[in-house]
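Asker: My questions are about this predicted structure, shown below with the sequence.
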Amino acid sequence: MDRALLVIDVQESFRRRPAWEAVSDPGVADKAARLVDAARAAGDLVVWVLHAEPGSGTPFDPPLGHVRLIDGLDPADGEPVLVKTSRNAFTTTSLHRTLTAAGVREVVICGIQTEQCCETTARLAADLGFQVTFVTDATATFPIPHRDAPPDRPLAEVLADPRTLPVGAVIDRTEYALAGRFATLASVDDLAPARRPVG
């Protein structure tokens, strides 16, 4: 087993935020599930990662019950489920040790958010010596408000602001930053056959 699929933060927390209405791909869980099926069929390790912000009172606060995989995504016996409190999946978990112990040399990355937890994990994985495949169309993200915009504005105001970075631009910038430097880009169709929808 020299390859692992990292399924990063495909969790209910995101669906509990108003920004979910503007997510780049509401079907990201279906695409992750296709990659999981393909990884299992190939005998690859599947590692599930969840993001938690204890004490925040947000949907990422574990006692609220949303720090769980989106329905239809189910870890198999022996598949690690790690909970992180940093943006990348390595710093606050045992991921590096888990991958090394399993003999993994390549990681395939999917999940939420494209330019945050997924991209930062890809960059760190490359720095740690792993070969990285980034499945951009199996990641999802949200519009990014301008850095000078007031915080906590309603979603409608964020979307109406011409300074807001739209999801397509976020995804493009991530691909430009990763390709040829930190990762090889791939699509779900490159790696997995079609499957039934999640849910």
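Answerer: Ah, there it is.
Asker: rest of the way, CA atoms for contacts and neighbours
Answerer: Fine.
Asker: Residue for residue, what is the longest helix the protein has?
Answerer: helix 28-42 (DSSP state H).
Asker: Can you list the buried residues in that helix?
Answerer: 28, 29, 30, 31, 32, 33, 34, 35, 36, 37, 38, 39 (16 or more other C-alpha atoms under 10 Å).
Asker: you'd agree the fourth one is up against residue 188?
Answerer: Yes: because the distance of 6.7 Å satisfies C-alpha atoms under 8 Å, residue 31 is recorded as touching residue 188.
Asker: Could you tell me how many residues sit around the closest residue to residue 54 other than its chain neighbours?
Answerer: Among residues not flanking residue 54 along the chain, residue 61 sits closest, at 4.8 Å (C-alpha to C-alpha, 6 or more residues apart in numbering). Neighbourhood size, residue 61 [other C-alpha atoms under 10 Å]: 17.
Asker: now swap in the one 4 residues further on and tell me
Answerer: Using other C-alpha under 10 Å as the criterion, residue 65 is surrounded by 11 other residues.
Asker: tell me what whichever strand or helix holds residue 169 is packed against?
Answerer: Residue 169 belongs to helix 167-178 when assigned by DSSP states H and E. Under the contact criterion of 3 or more C-alpha pairs under 8 Å, 6 or more residues apart in numbering; DSSP states H and E, helix 167-178 touches helix 119-127.
Asker: this is the other structure I want to compare:
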Amino acid sequence: MSETCLILIDFQQAYSDSSRGKRNNPCMEKNAYQLLHGWREKAWPVVHVQHSSFDMESPLHSSSRGFDFIESFRPVQKEKHIIKHANSAFIDTDLDLFLKREKYKSLVVMGFTTNHGISTTVRMAADLGYEVTVPYDATACFETYSFDGSLFSAEIVHGLSLANLHHEFASISSTDSLLSSRLKLTKPVIF
């Protein structure tokens, strides 16, 4: 399974800010860290994607503290680091070139946010021919106002985003399932 690349999307300080509204999956970082730790233990490929907004006022602008990685998710030596400026990690980056050069055909994609960076990256990955798995409990999003002013809870946004990806663009799985089936790990990792 070493041909499966783990892709971490936007594990950045800006998403730890409570001003974004209510978020789902309070254990998301713990689950994501278990997967990252498992991939590192096996020395399997890991790609970190970091969003850099062009908007100077954005908490994801490179001059903001929110641009920085969440401490536990900083890239380590030999892990690829990509900076993106769009929702998809494939737009104006070398991600597809890197994956094809290394012959990675299978991806596990996790991170922030389910309805933006995850959804857009996964859709493009599937269209480019990759087999994609999304661990539903290692992704998260925030409550969202609709065009008509109605508020959708983070749980609803998350569930619908994953439902739209399921079968057509990706397989949806749990962290535990990936840990036991791909990594053959049974003991939990301390986060």
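Answerer: On my side now, so go ahead. Computed from a predicted model, the values in this text were never measured in an experiment.
Asker: And the helix or strand following the longest helix of structure 1 against structure 2, how far off on average?
Answerer: Using DSSP H and E, the helix or strand that follows helix 28-42 of structure 1 in sequence is strand 45-51. Following superposition, strand 45-51 of structure 1 is found to deviate from structure 2 by 0.6 Å on average (mean C-alpha distance after the TM-score superposition for structure 1).
Asker: All the helices of structure 1, residue numbers only.
Answerer: Going by DSSP H, structure 1 shows helices at 12-15, 28-42, 95-101, 119-127, 155-160, 167-178, 188-191.
Asker: So for residue 141 of structure 1, which of the ones you listed sits nearest?
Answerer: helix 167-178 (6.4 Å; C-alpha to C-alpha).
Asker: what's around the closest residue to residue 44 of structure 2 other than its chain neighbours, how many residues?
Answerer: Spatial nearest neighbour of residue 44 of structure 2, chain neighbours left out: residue 2 (5.4 Å); criterion: C-alpha to C-alpha, 6+ apart. When neighbours are counted by other C-alpha under 10 Å, residue 2 of structure 2 registers 14.
Asker: so how far is residue 104 of structure 2 from residue 2 of structure 2?
Answerer: To residue 104 of structure 2, residue 2 of structure 2 is 8 Å away according to C-alpha to C-alpha, to the nearest Å.
Asker: quick check: longest strand of structure 1.
Answerer: If you go by DSSP state E, structure 1 has its longest strand at strand 131-140.
Asker: packing partners for that one?
Answerer: So strand 131-140 of structure 1, by 3+ C-alpha pairs under 8 Å, 6+ apart, packs with helix 28-42, strand 106-112, helix 119-127, strand 184-186, helix 188-191.
Asker: quick check: the shortest one aligns to which part of structure 2?
Answerer: On the basis of TM-score structural alignment, strand 184-186 of structure 1 is assigned to residues 171-173 in structure 2.
Asker: Check the mean deviation of the matching stretch from structure 1.
Answerer: Stretch 171-173 of structure 2 versus its aligned partner: 0.8 Å mean (mean C-alpha distance after the TM-score superposition for structure 1).
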